[in-house]
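Visitor: Return atomic coordinates for the entry below.
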Amino acid sequence: MNPRSDAVILRCADATVRLSPGNGGRISGLTVAGHDLLVDGDEYGSFPMVPWCGRLRDGVLRHAGREYEFPCDAPPHALHGLGWTAGWTAAALTDTAAELSFDLGAPWPFGGTVTQRIAIDAHGLDLELTISPAAVDFPAQAGWHPWFRRTLSAGDPPLRLDFTPAWQELRGDDYLPTGDRVPPRPGPWDDCFGMPDGVDATLTWPGRLQLRITSPVRWIVVYDQLPQGICVEPQSGPPDGLNTTPQIVTQDAPLRVRSRWDWRLLG
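Guide: Next up, the predicted model:
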């Protein structure tokens, strides 16, 4: 699907957000004071990860004594959940806010609904994801996978990422956490880090703009191994967390995660 064919535009002050509900419910563009912050393209921008984040080992969910299999789109694992390749429905639109929804269906065996809210103001974005079960309780995760440009203009110094995690999840040869935690190591990264007081990361495009990402969630994945951009991903659990650190979603306790992106111009 052409991600621009169903575009929803939000605007406030000198910032514009372009949403593509039909292409994974993603933020396909974010422009601040004329600067495009996100990598452009059908697979990029910033997309929600639901009902799991990152890699699910061997595409298998083990829950309540049963195994459920999902397509291994990043062999040998299943990647980023089911929402990022699905069509979402847009509703509750205003000039500065939108609500997108996605019904969890096959191959997800439990049903349920995901709601995503995006709101822009003069200084940043508020993001929220809510996973609600239909009838049966189930484990779930939620988070965001933004691709940030390395430079905002030709010849600029590259993007700098600053964050202070408490630990790094030791990664095995299969790119999944081993269960051990180690002191944070220098990049390059395709790694998950723990921030028990909540995610707090700052991205700086020198002389141009600074963006601070905060969230109450305790994990952040950083991926910086491709030239297209750098991914800084707040999420409610580590990769394969559906199996290793499951958070059970019930009708009385849906999973709700939030993130705030604050920006300021430099220079």
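
Visitor: For the rest of this, base every contact and every neighbour count on C-alpha atoms.
Guide: Will do.

Visitor: Quickly note the distance from the spatially most central residue of the chain to W88.
Guide: In the chain, the residue lying closest to the centroid (CA atoms, centre = their mean) is W144, at 0.9 Å. Distance of W144 to W88, given as CA to CA, to the nearest Å: 15 Å.

Visitor: Do a quick rundown of the helices in the chain.
Guide: 241-244 (DSSP state H).

Visitor: for it, what's the longest strand?
Guide: Ordering each strand of the chain by length in residues (DSSP state E) puts strand 255-265 first.

Visitor: buried set for that one?
Guide: Using 16 or more other CA atoms under 10 Å as the test for burial, strand 255-265 gives 255-263.

Visitor: now stretch 166-179
Guide: Buried, per 16+ other CA under 10 Å, within stretch 166-179: 167-171, 176-177.

Visitor: So what would you say the end-to-end distance of stretch 16-36 is?
Guide: 9 Å.

Visitor: which residues sit against that stretch?
Guide: The contact list for stretch 16-36 (CA atoms under 8 Å, 6 or more residues apart in numbering) reads 1-11, 14-15, 37-42, 44-48, 83-90, 100, 120, 149, 152.

Visitor: Going through the residues you listed, which ones are buried?
Guide: When neighbours are counted using 16+ other CA under 10 Å, the contacts of stretch 16-36 contain these buried positions: 3, 7-11, 15, 37-40, 44-48, 83-90, 100, 120, 149, 152.

Visitor: what about F148, how many neighbours?
Guide: 24 (other CA atoms under 10 Å).

Visitor: That one contacts I230, correct?
Guide: Yes. Between F148 and I230 there is a contact under CA atoms under 8 Å: 5.2 Å.

Visitor: Which residue ranges of the stretch 151-267 of the chain form strands?
Guide: Taking DSSP state E, counting those that start in this stretch as the criterion, the stretch 151-267 of the chain carries its strands at 160-163, 167-171, 177-182, 190-194, 199-205, 209-215, 219-226, 229-235, 248-249, 255-265.

Visitor: so can I have a markdown table of the ones you listed showing distance to Y68?
Guide: Below are the strands of the stretch 151-267 of the chain laid out as a markdown table (distance: least, CA to CA, whole Å):
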| stretch | distance to Y68 |
| --- | --- |
| strand 160-163 | 36 |
| strand 167-171 | 24 |
| strand 177-182 | 21 |
| strand 190-194 | 24 |
| strand 199-205 | 31 |
| strand 209-215 | 30 |
| strand 219-226 | 25 |
| strand 229-235 | 22 |
| strand 248-249 | 16 |
| strand 255-265 | 20 |
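
Visitor: To compare with the earlier structure, here is another sequence to fold:
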Amino acid sequence: MKLACGPWEMVVAPEGAAILSLRRNGRDILRLTPQGASDPFDHACFPLVPYANRIAFGTLEWEGRLHHLPRNHPGQTHPLHGTGWRERWDIVESDAKSVTMQRERPADRHWPWSFTAVQRLELDAEGLNAWLEIRNDDRGAMPVSLGFHPYFSRDGATALQFEAGHVWLADDQMLPTKTAPADHFGDWSAALPLEQPQLIDHCYADWNGSAIVTRDDGDIRLAGSGTPALHIFLPPGEAFFCAEPVTAMPDAVNHDEAAVLAPGKTMQAGMRITSA
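Guide: Presented below is the predicted three-dimensional model:
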């Protein structure tokens, strides 16, 4: 499904409620999903629901009960990114510039609470507005963290700039261990080149909600709403990087950082990708 407004064009799909491409003036702002791709990791962007990033070894204790979640993607030791990115959503509303998708999901072994998720994607003359909501349809409270996983194209992009309070360091399985100053890997507030010598796959907490991607065709602003953390995935030598607005750190439920969502209650997160 193709959406357009002004200089912006976007292609979306109900599989994983995914964005397959996002272009401005004909140039890829998010990386282009390969034709015929079947792996959701190849998508340009997908929602993170009902949890963001990893849950360590799929084990979590909630309200005195221990739960074990199975692995949900080949090659991944820990359940990753929730359930929504791997499932087909229903298109409930659409027009030339926007689409709303919904996923009603009963409890199962991948997530032991029932919920309904809604994602709305809309283009305007400035860029993309994304909105994600989850409602707890279960009889008990459930842990929740939300977010978005955009893969930005490095074609024409040279630097990234943002401000945060601190960064979560991680072990060799990329599970959070302790915090460090936000400039531990370099001073992002002054803008750092996207070409870094080491892998960065870390969550920056107390993010101020804004980041700037320096591009040769005009800078891009990433903004988050209700997302006090920004997860950066910057793999050396790749044609993409990720800057993910999220509501909490990886493995949030095991660090008492997940939100507690009561039955019938909702929680939202938002993201904007616009010209700076």
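
Visitor: one step back: please name the residues that touch the counterpart of the residue nearest to the centre of the first structure in the second structure.
Guide: Under the alignment (TM-score structural alignment), W144 of the first structure maps onto F148 of the second structure. Shown in contact with F148 of the second structure (CA under 8 Å, 6+ apart): 45-48, 244-246, 271.

Visitor: Compute the distance between the residue of the second structure positioned farthest from its centre and D171 of the second structure, please.
Guide: Distance from the centre of the second structure peaks at G64, with 29.1 Å (CA atoms, centre = their mean). G64 of the second structure sits at a distance of 27 Å from D171 of the second structure (criterion: CA to CA).

Visitor: cool, and R27 of the second structure?
Guide: Counting by CA to CA - R27 of the second structure and D171 of the second structure are separated by 37 Å.

Visitor: same deal with Q268 of the second structure?
Guide: Relative to D171 of the second structure, Q268 of the second structure is positioned 30 Å away (CA to CA).

Visitor: thinking again about what came up before, spatially, and excluding backbone neighbours, which residue is closest to the match of W144 of the first structure.
Guide: P47 (4.7 Å; CA to CA, 6 or more residues apart in numbering).

Visitor: That neighbour contacts G84, correct?
Guide: Yes. Between P47 of the second structure and G84 there is a contact under CA under 8 Å: 6.8 Å.

Visitor: What residues does L56 of the first structure make contact with?
Guide: 77-80, 239-242.

Visitor: change it to 6 Å
Guide: Contacts for L56 of the first structure were tallied using CA atoms under 6 Å, 6 or more residues apart in numbering; they are 77-78, 240.

Visitor: Among these, which one is most surrounded by other residues?
Guide: Counting neighbours by other CA under 10 Å, D240 leads these with 25 neighbours.

Visitor: Identify the residues contacting the equivalent of that residue over in the second structure.
Guide: Counting by TM-score structural alignment, D240 of the first structure corresponds to D251 in the second structure. Applying CA under 6 Å, 6+ apart, we find D251 of the second structure in contact with 54-55.

Visitor: how close does D251 of the second structure get to A13 of the second structure?
Guide: Here D251 of the second structure is placed at a distance of 28 Å from A13 of the second structure (CA to CA).

Visitor: Equivalent analysis for A248 of the second structure, please.
Guide: Distance from A248 of the second structure to A13 of the second structure, by CA to CA: 26 Å.

Visitor: Look at those two and report which has more neighbours.
Guide: Taking other CA under 10 Å, A248 of the second structure and A13 do not tie; A248 has more neighbours (30 against 19).

Visitor: mind listing what that one touches?
Guide: 145, 229.

Visitor: now with 7 Å?
Guide: 145, 229, 257-258 (CA atoms under 7 Å, 6 or more residues apart in numbering).

Visitor: can you check P246 of the first structure too?
Guide: Counting by CA under 7 Å, 6+ apart, P246 of the first structure touches 139-140.

Visitor: go on, the one 4 residues further on?
Guide: Residues in contact with T250 of the first structure, defined by CA under 7 Å, 6+ apart, are 133, 137.

Visitor: what do we get in the second structure for it?
Guide: By TM-score structural alignment, T250 of the first structure lines up with A262.

Visitor: Distance check, that match against W113 of the second structure.
Guide: 11 Å.

Visitor: which neighbours do those two share?
Guide: M142.

Visitor: wait, what's in contact with the closest residue to C72 of the first structure other than its chain neighbours?
Guide: Leaving out its chain neighbours, the residue that sits closest to C72 of the first structure by CA to CA, 6+ apart is A78, at 4.2 Å. Shown in contact with A78 of the first structure (CA under 7 Å, 6+ apart): 55-59, 70-72.

Visitor: Closest one of those residues to P186 of the first structure?
Guide: Using CA to CA, R55 comes nearest to P186 of the first structure of the contacts of A78 of the first structure, at 21.8 Å.

Visitor: Does that closest one touch G81 like I think?
Guide: No. If you go by CA atoms under 7 Å, R55 of the first structure and G81 don't touch, sitting 8.3 Å apart.

Visitor: Comparing the two, which residue is more hemmed in?
Guide: Using other CA under 10 Å as the criterion, R55 of the first structure and G81 rank with R55 on top: 26 against 22.

Visitor: what's the spacing between the more buried one and L211 of the first structure?
Guide: In terms of CA to CA, R55 of the first structure sits 27 Å off from L211 of the first structure.

Visitor: Then T115 of the first structure?
Guide: 25 Å.

Visitor: And for A13 of the first structure?
Guide: According to CA to CA, A13 of the first structure stands 16 Å off from L211 of the first structure.

Visitor: Between the two, tell me which one has more neighbours.
Guide: For A13 of the first structure and L211, the more surrounded residue by other CA under 10 Å is L211, and the numbers stand at 20 against 11.

Visitor: Under the alignment, what does the more buried one map to in the second structure?
Guide: Using TM-score structural alignment as the criterion, L211 of the first structure maps onto I220 of the second structure.
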